[in-house]
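Novice: Need a 3D model of the sequence below.
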Amino acid sequence: MSHIEDHRSHRVGWLRAAVLGANDGIVSTASLIIGVAAASTTHASIMLAGVAGLVAGAMSMAAGEYVSVSSQADTEYADLELERISLLENPQFEKNELAEIYEKRGVEPALARTVAEQLMAHDALGAHARDEIGISANGTARPVQAALSSASTFTIGAALPLLVAWAVPGQYLIHAVSLLSLCFLALLGALAARAGGAPVIKGAVRVTFWGALAMALTAAVGSIFGVVA
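Specialist: Sure, this is the predicted structure:
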């Protein structure tokens, strides 16, 4: 009977961007709504601020992720080009270098050289990219995927407190947005932890704590400036 292991490392790229986007969407929009509401403004102004925050945040997340991951991709490409040139100009040196890497990991010298020769005969650049540089297929930078994932999840996350603010106007708005946003954050943390194979409760508490802190600080700022105004 075959044994199949369900590894989750291939999810790291999109999972990080998705969780970051959704978390930022919930926290920033809920905090913005609470801060504006704490300043005793109109419901229409609160909704306008929330919608503006959603649009600006989604675009900011997309642009930020694209630029950041593109920089990573550029660095990876440059490293691979250097390795490709070195393989063409000095293949024996590269073979020895790969064998030394395996030796340092505990492989016997003769076997390490055999492994290096066979891997380089199969895919020399792939072997060096993986074992020398540390670039794997699962971890390759994908700027467009990261940008779309962050922007879409930010929009979904931001829409949740915005819908709550729209449905519960008046004196209960701050309490409703705060409470339900914390519930959304806890659920997000739990789902992200489960998808990544981490402890669910730890993931939920971690996300909820920082979200609650952000909302509390924004509400305090809104109250102070509301009184001053």
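Novice: going forward, measure contacts between C-alpha atoms and count neighbours the same way
Specialist: Will do.
Novice: helix or strand right after the longest helix seen in the chain?
Specialist: In the chain, with assignment by DSSP state H, the single longest helix is helix 43-89. Remark: after helix 43-89, the chain's next helix or strand is helix 91-104, criterion DSSP states H and E.
Novice: Report the angle between that next one and helix 43-89.
Specialist: 120 degrees (axes from the mean of the first three to the mean of the last three Cα atoms, to 10 degrees).
Novice: hmm, who's touching helix 91-104?
Specialist: Outside helix 91-104, the residues that touch it by Cα atoms under 8 Å, 6 or more residues apart in numbering are 86, 87, 109, 112, 113, 115, 116, 117, 120, 128, 131, 132.
Novice: Quick one: residues in contact with stretch 51-67.
Specialist: Looking at stretch 51-67 with Cα under 8 Å, 6+ apart, the contacting residues turn out to be 17, 21, 25, 28-29, 32, 143-144, 146-148, 150-152, 154-155, 158-159, 162.
Novice: now, which of the residues you listed lie within helices?
Specialist: Those of the contacts of stretch 51-67 lying in helices (DSSP H): 17, 21, 25, 28-29, 32, 143-144, 146-148, 150-152, 154-155, 158-159, 162.
Novice: run this one through as well so I can compare:
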Amino acid sequence: MEIGTDENPQHWHEEIGDDVGNRLNWLRAGVLGANDGIVSTAGIVMGVAGATAERSPVFVAGIAGLVAGALSMGAGEYVSVNAQRDSEQAMLAMEAQELQKMPETEQRELAKMYERKGLSRETAKQVAQELTDHDALAAHADIEFGIDPDNLTNAWHAAFASMVAFTTGALLPLLVITLSPLSIRVWATVVTVAIALAVAGFVQAKLGFSPRGRAVVRNVAGGLLAMVVTYAVGSLVGAHL
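Specialist: Now for the predicted structure:
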């Protein structure tokens, strides 16, 4: 069987390996952003709903929480990813200098690394030679740091993904509690948020190849706990105002 056919399990694993960095980055920014948007905004509007039966304060508080949360997520992601990118670029620059000053030593080091991974000495030398001839910096960056010099993390992409995901998640509880009849708005929000968090947990687990049931339970339990606590606090404070 030829490597690269759809029937070949090795081809499937190679595709996962090539794409896993990007997928995990977008997964982290997107799913965490959506989860935070759902839970934090649901907590805010539930807390205010516990303190007052009026719609306006709930809506205003929800909008304020949505905007503040989206900006905070975007700025935090931008700073975090930029710090990671600066570190990656510094390591690449250092490795490029070493390759320029002592290429033979670096090639021997590359061969030893592949030998430690299980290749025979002769095969490791051949692999190191061929990879060095093709792209020495990429070869060393991959095996030493797990970095692809041509595919560094983009801070703006991650920040934008976080902001959009947070906003999307935050709109759900905000719209439900604002548009639902007063008599059922709390329960409607609880049910809607629980379903949304279950879906988010399922998607996260599926894309990350992790147990789905555990992710769903964790997401839903955390969201419900946040809503119960904030509603109780809002009711207690509202009763004394």
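Novice: Please state their TM-score.
Specialist: The TM-score (TM-score structural alignment, normalised by the length of the first structure) is 0.93; 229 aligned residues with a Cα RMSD of 1.8 Å.
Novice: neighbours of the corresponding residue of the second structure for residue 166 of the first structure, just the number please.
Specialist: If you follow residue 166 of the first structure across to the second structure using TM-score structural alignment, you land on residue 178. For residue 178 of the second structure, the neighbour count with other Cα atoms under 10 Å is 19.
Novice: State the helix or strand in which the residue of the first structure most remote from its centre lies.
Specialist: Most distant from the centre of the first structure: residue 110, at 42.1 Å, with distances by Cα atoms, centre = their mean. Applying DSSP H and E as the criterion places residue 110 of the first structure in helix 109-128.
Novice: tell me, that helix lands on which residues of the second structure?
Specialist: Against the second structure, helix 109-128 of the first structure falls on residues 121-140 (TM-score structural alignment).
Novice: how distant is that stretch from the center of its chain?
Specialist: Put simply, stretch 121-140 of the second structure sits 33 Å off its chain's centre (Cα atoms, centre = their mean, to the nearest Å).
Novice: Just the buried positions in it, please.
Specialist: 124, 125, 127, 128, 129, 131, 132, 136, 137, 138, 139, 140 (16 or more other Cα atoms under 10 Å).
Novice: what would the residues you listed look like in JSON lines with distance to residue 186 of the second structure?
Specialist: Output for these, formatted as JSON lines (distance: Cα to Cα, whole Å):
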{"residue": "124", "distance to residue 186 of the second structure": "64"}
{"residue": "125", "distance to residue 186 of the second structure": "67"}
{"residue": "127", "distance to residue 186 of the second structure": "63"}
{"residue": "128", "distance to residue 186 of the second structure": "63"}
{"residue": "129", "distance to residue 186 of the second structure": "66"}
{"residue": "131", "distance to residue 186 of the second structure": "61"}
{"residue": "132", "distance to residue 186 of the second structure": "63"}
{"residue": "136", "distance to residue 186 of the second structure": "60"}
{"residue": "137", "distance to residue 186 of the second structure": "57"}
{"residue": "138", "distance to residue 186 of the second structure": "55"}
{"residue": "139", "distance to residue 186 of the second structure": "56"}
{"residue": "140", "distance to residue 186 of the second structure": "56"}
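Novice: Show me which of those is closest to residue 92 of the second structure.
Specialist: residue 137 (7.6 Å; Cα to Cα).
Novice: Show the contacting residues for the closest one.
Specialist: 92, 95, 96, 99, 149.
Novice: Reduced to three states, what does residue 138 of the first structure come out as?
Specialist: At residue 138 of the first structure the chain is in coil, as set by DSSP: H, G, I helix; E, B strand; the rest coil.
Novice: Relative to residue 179 of the first structure, how far out is the nearest residue to it once chain neighbours are set aside?
Specialist: Excluding the flanking residues, the one nearest residue 138 of the first structure by Cα to Cα, 6 or more residues apart in numbering is residue 10, at 4.9 Å. Taking Cα to Cα, to the nearest Å as the measure, residue 10 of the first structure falls 34 Å from residue 179 of the first structure.
Novice: same question, residue 58 of the first structure
Specialist: 23 Å.
Novice: Same question for residue 32 of the first structure.
Specialist: The value you get for residue 32 of the first structure to residue 179 of the first structure, if Cα to Cα is used, is 15 Å.
Novice: Residue 44 of the second structure matches what in the first structure?
Specialist: By TM-score structural alignment, residue 44 of the second structure lines up with residue 32.
Novice: Contact partners for the spatially closest residue to that match that is not a sequence neighbour?
Specialist: Spatial nearest neighbour of residue 32 of the first structure, chain neighbours left out: residue 50 (6.7 Å); criterion: Cα to Cα, 6+ apart. For residue 50 of the first structure, the contact set (Cα under 8 Å, 6+ apart) comprises 29, 30, 32, 33, 162.
Novice: mind listing what's buried in stretch 216-228 of the first structure?
Specialist: 216, 218, 219, 221, 222, 223, 226.
Novice: possible to save those as CSV with secondary structure?
Specialist: Output for those, formatted as CSV (three-state DSSP):
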residue, secondary structure
216, helix
218, helix
219, helix
221, helix
222, helix
223, helix
226, helix
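Novice: Could you export those residues as a markdown table, including distance to residue 103 of the first structure?
Specialist: Output for these, formatted as a markdown table (distance: Cα to Cα, whole Å):
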| residue | distance to residue 103 of the first structure |
| --- | --- |
| 216 | 54 |
| 218 | 55 |
| 219 | 58 |
| 221 | 59 |
| 222 | 61 |
| 223 | 63 |
| 226 | 66 |
